[in-house]
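Asks: Sequence below, structure please.
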Amino acid sequence: MFFLQVKTVDYVSVVTIVRPPANALSQELLQELSNLLESLENNRDSRVIVLRGEGRFFCAGADIKEFTALSNEDDYRQLAKKGQDVLQYIESYPKPIIAAIHGAALGGGLELAMSCHMRFVSETAKLGLPELQLGIIPGFAGTQRLPRYVGVGRACEMMLTSEPITGKEAVQAGLANAAYPEEELIDRVMEIASKISKKSPITVSAVLQLLKYANSDSFYKGIEKEAELFGNVFSSNDAKEGVAAFIEKRPPHFKGE
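Replies: Next up, the predicted model:
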């Protein structure tokens, strides 16, 4: 594995994202995560998975430079669809996956965290979907999952302003389960994971299976439409300007084209 490390102790598997400096969510990283989860799915020594990031961040966003290698609307649509499929696999996983978020979970990083069954955060963590700042939109089901947790109005505010919220605010909004001082975060998450690991794997899997029914048909229609519009938006001049401005570290100048 290039970007992930895994250590399993007492039925808890800690999966660490290692892609410095920001643990950016690339297509390779997503595929590697999917492959790793497939290998753990039938591993009887692994009952709970904790997903965390090494260094300063959980995952500070998608790998924007990777987008510049794509050339047409269909390429961008397929990129979104592949990301959505991996995150849907995570959300439907038969073992609990807990995100331990410190530093930042932005853009694709927050979309990854939202696909996990639980999210615990450091009090000062930054969580948000700032894609509109780059002239693009979320593409890994963020437009559908965020309103489910924080409500339509708050989700609209977060996406349209591109302003992140803190870990404490995420708990208040319903986006995270609990917030802890950063130095306590992983220990507290491991305590929770340990409690879950002592339950019957049969009952845990049954509850996770039943929770999937909370997603309505409109959710799946929504993520399909998101992938379509992700491709449409990415083919615009504004998207090209936004990505170029991000790479060049300057403010974007959008023209609505």
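Asks: For the rest of this, base every contact and every neighbour count on C-alpha atoms.
Replies: Fine.
Asks: Spatially, which residue comes closest to the residue positioned nearest the centre of the chain, not counting chain neighbours?
Replies: Nearest to the mean C-alpha position of the chain, counting by Cα atoms, centre = their mean, stands Leu112 at 1.4 Å. Of all residues not flanking Leu112 in the chain, Leu87 sits nearest, at 6.4 Å (Cα to Cα, 6 or more residues apart in numbering).
Asks: One more, so I can put them side by side:
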Amino acid sequence: MTEPLLRSADEGAIRTLTVNRPDKLNALNAATLDALQAAFDDAAQDAAVRVVVLTGAGTKAFVAGADIAEMAELTAVAGRDFSARGQRLMRSIETFPKPVIAMINGFALGGGLELAMACHLRIAADSARLGQPEVNLGLIPGFGGTQRLLRLAGRAATLELCLTGAPIDAARALALGVVNRVVPAAELAEATRALAAGLAEAAPLALRGVLDCVHAGGECALGEGLAYETAQFGLMFATEDMREGTRAFLERRKPRFAGR
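Replies: Model (predicted):
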């Protein structure tokens, strides 16, 4: 029986998606990109899912990049289409209405780092290595690496990583703001589960409001972003979750958010 390119498992309101090509270090080929797109589309529509965790199979790699064997045969037009396909996926993850956590358990290189950067939060094992090595293949990042790395780490670090192609360790990635946390490899799964569990108990509409505001604010002027935040803030007062959250605070109890 052929193993699926992507494994999906639910634990309560947490859905874990695992890129499942360990023999290829979980490299992203066209079929895997399509499987990921379908999985995120499904999770977006599933009301039972409140948080998505994304990781790679095995202990060596989160995703070690795009599939070089597949890319080597592409024409210029096909290469552009492959980039567009990857960018559509990354954009859908970046704008996903529920928190997405990248659990970086090993190499996150090229398309793998681009995939991780599209997620909302990133937890890395201390043994992880991250980078944009495309220049070593005569290429540039094609799934949004130059743009998202620029926004996370700044111009100097982006130019260093993309021009030299040299990977960095998890500690430097943390210092640059590319990842949110670094934990010992043996503790990665539990640390990610704890973060996901906390988010799964939070108010879903408030989480979406935060995601929408931060995403919008990153693409507009400050005044426009502030106006958008004010509008979203006002909308929260129309939700049952806001009433439950404020009542629970005043009653000194844990809130029970229903996502309404």
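Asks: What's the residue nearest to the centre of the first structure aligned with over in the second structure?
Replies: Taking TM-score structural alignment, Leu112 of the first structure has Leu115 as its aligned residue in the second structure.
Asks: any idea how far the residue nearest to Leu112 of the first structure lies from Asn177 of the first structure?
Replies: Distance of Leu87 of the first structure to Asn177 of the first structure, given as Cα to Cα, to the nearest Å: 19 Å.
Asks: quick one: Pro22 of the second structure and Thr55 touch, right?
Replies: No - applying Cα atoms under 8 Å as the test, Pro22 of the second structure and Thr55 come out as separate, 11.4 Å apart.
Asks: of the two, who's got more company?
Replies: Counted by other Cα atoms under 10 Å, Pro22 of the second structure and Thr55 do not tie: Thr55 has more neighbours, with 25 against 18.
Asks: element containing the more buried one, please.
Replies: strand 51-56 (DSSP states H and E).
Asks: Pull up the aligned stretch in the first structure for that strand.
Replies: Residue span in the first structure matched to strand 51-56 of the second structure, by TM-score structural alignment: 48-53.
Asks: how far does that stretch sit from the chain's center?
Replies: Centroid displacement of stretch 48-53 of the first structure relative to its chain, using Cα atoms, centre = their mean, to the nearest Å, is 12 Å.
Asks: and what of stretch 211-218 of the first structure?
Replies: 19 Å.
Asks: List the buried residues in it.
Replies: In terms of neighbour count (16 or more other Cα atoms under 10 Å), stretch 211-218 of the first structure has no buried residues at all.
Asks: Then stretch 152-159 of the first structure?
Replies: Quick answer for stretch 152-159 of the first structure (16+ other Cα under 10 Å): 155, 158-159.
Asks: Which of the residues you listed sits closest to Ser216 of the first structure?
Replies: Ranked by distance to Ser216 of the first structure (Cα to Cα), those are led by Ala155 at 18.3 Å.
Asks: What lines up with the closest one in the second structure?
Replies: In the second structure, Ala155 of the first structure lands on Thr158 (TM-score structural alignment).
Asks: tell me which element that match falls in.
Replies: Using DSSP H and E, Thr158 of the second structure maps to helix 155-164.
Asks: One more: Ile192 of the first structure?
Replies: For Ile192 of the first structure, the element it lies in under DSSP H and E is helix 182-197.
Asks: residues in the second structure aligned with that helix?
Replies: Residue span in the second structure matched to helix 182-197 of the first structure, by TM-score structural alignment: 185-200.
Asks: before we move on, back to that, out of the buried residues of stretch 152-159 of the first structure, which one sits closest to Lys198 of the first structure?
Replies: Nearest to Lys198 of the first structure among these, with distances taken as Cα to Cα, is Ala155, at 35.6 Å.
Asks: shouldn't the closest one be in contact with Arg145?
Replies: No - with contact defined as Cα under 8 Å, Ala155 of the first structure does not reach Arg145; the gap is 9.3 Å.
Asks: Grab the nearest non-local neighbour of Asn26 of the second structure.
Replies: Using Cα to Cα, 6+ apart, the nearest residue to Asn26 of the second structure is Val63, at 4.9 Å.
Asks: if we can go back for a sec, the helix holding Thr158 of the second structure vs the first structure, average offset?
Replies: When the first structure is overlaid, helix 155-164 of the second structure sits 0.8 Å from its aligned residues on average, using mean Cα distance after the TM-score superposition for the first structure.
Asks: which secondary structure elements does that helix contact?
Replies: helix 145-153 (3 or more Cα pairs under 8 Å, 6 or more residues apart in numbering; DSSP states H and E).
Asks: any residues touching the helix it packs on, and which ones?
Replies: Contacts to helix 145-153 of the second structure, defined as Cα atoms under 8 Å, 6 or more residues apart in numbering, come from residues 110-111, 113-114, 117-118, 132, 157-158, 162, 176-178.
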